[in-house]
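**Q** Here is my input; please provide its structure:
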Amino acid sequence: MIRAIPISLAVTFLVSACAVQPPVVVEPDSGISSQTGQFEFALPSGDYRCEQGIRLALRREVQGKINHRVQLDWKGRHYQLERDPSYSGLPRFEDVASGLVWIDLPWKGLLLDGRTQTPLANECRAA
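**A** Got it, this is the predicted structure:
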């Protein structure tokens, strides 16, 4: 009788262990658009503050979860930067006329002179 209790407990645990489903693994959203192969970050429009006290404003134009262009206000001027697919997949926007390039990273933005690749505003974050 004493042996019957441990055996019945063991059988109960084995049966219940078989009924337990393995944990479901949820893959995080990579942020890569299946339409373009480019990263898509959900970043805000609005005022941005950058290193050295530089301020700028961005308005993002998003269609179907894809950021196609940004409107940039910087140093009293208005620029329209179009999405330019990058080799790295990072969101890169360029105004060919002015040579300005805006690059989005998940934690900051960067404004470059596209002709010289010189940073004009770095460490830009939504205000």
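**Q** hey, let's count contacts and neighbours off CA atoms from now on
**A** OK.
**Q** Tell me how far the most centrally placed residue in the chain lies from Leu120.
**A** Geometric centre of the chain, nearest residue: Phe41, 2.7 Å, by C-alpha atoms, centre = their mean. Phe41 sits 22 Å away from Leu120, going by C-alpha to C-alpha, to the nearest Å.
**Q** Which stretches in the protein count as strands?
**A** Counting by DSSP state E, the chain has strands at residues 46-49, 55-63, 66-74, 77-83, 92-95, 100-104, 109-113, 118-126.
**Q** Which neighbouring elements make contact with the third one?
**A** Read that as strand 66-74. Judged by 3 or more C-alpha pairs under 8 Å, 6 or more residues apart in numbering; DSSP states H and E, strand 66-74 is in contact with strand 55-63, strand 77-83.
**Q** The structure of the following sequence is requested for comparison with the preceding one:
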Amino acid sequence: MQLPVRISLTFLAVLLVACATGGPPSSTESSDRKDVRARSERKQLDFRLASGTYRCELGQSVEVERHVPGDRAIEVRWEGKQHTLQRQASSSGLPRYEDRQNGLLWIDLPWKSVLMDAHSGRPLANECKPAASRTASG
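**A** I've put the predicted structure just below:
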């Protein structure tokens, strides 16, 4: 396997762990741990990211439409289909949008984004960057 591919796969694995959301706390979980989890879920990061076409590795592209700042959903056009992805809390606070019905997960970072198969954890479109920003919104 080539070094850039190994580095990308390693980074993606770390990113997945960082963006994982936990299930509901168990009844045996300590109150201190519940408080930490509640605080981390409230501290979700909001970046001013672009709407428009995102160009990705291997010649792929994803259309992303962001609405008003603070909106909890984005529209993603992937492989000719429009999907509405809802913002999900992540332990890292990174913007994480998911369409659970269709198994799509979009993770935003200030320097790149990735579209993943939420069921398998496999990247569908990696290293996605805005081609030409139409707007920079929430």
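**Q** For the two chains, what TM-score is obtained?
**A** A TM-score of 0.68 describes the superposed chains when it is computed by TM-score structural alignment, normalised by the length of the first structure; 91 aligned residues with a C-alpha RMSD of 1.4 Å.
**Q** before we move on, the earlier item: right, so of the strands of the first structure, which gets closest to Thr36 of the first structure?
**A** Closest approach to Thr36 of the first structure among the strands of the first structure is made by strand 66-74 (8.9 Å; C-alpha to C-alpha).
**Q** how big's the offset between that closest one and the second structure?
**A** Compared with the second structure after the fit, strand 66-74 of the first structure shows a mean deviation of 1.2 Å (mean C-alpha distance after the TM-score superposition for the first structure).
**Q** buried stuff in that strand?
**A** Buried residues in strand 66-74 of the first structure, defined by neighbour count with 16 or more other C-alpha atoms under 10 Å: Ile66, Asn67, His68, Arg69, Val70, Gln71, Leu72, Asp73.
**Q** Leaving out chain neighbours, which residue sits closest to Ala57 of the first structure?
**A** Asp47 (4.4 Å; C-alpha to C-alpha, 6 or more residues apart in numbering).
**Q** one step back: now distance to Arg83 of the first structure too, for the buried residues of strand 66-74 of the first structure, in a markdown table please.
**A** Formatted as a markdown table, the buried residues of strand 66-74 of the first structure follow (distance: C-alpha to C-alpha, whole Å):
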| residue | distance to Arg83 of the first structure |
| --- | --- |
| Ile66 | 10 |
| Asn67 | 7 |
| His68 | 5 |
| Arg69 | 5 |
| Val70 | 8 |
| Gln71 | 11 |
| Leu72 | 13 |
| Asp73 | 17 |
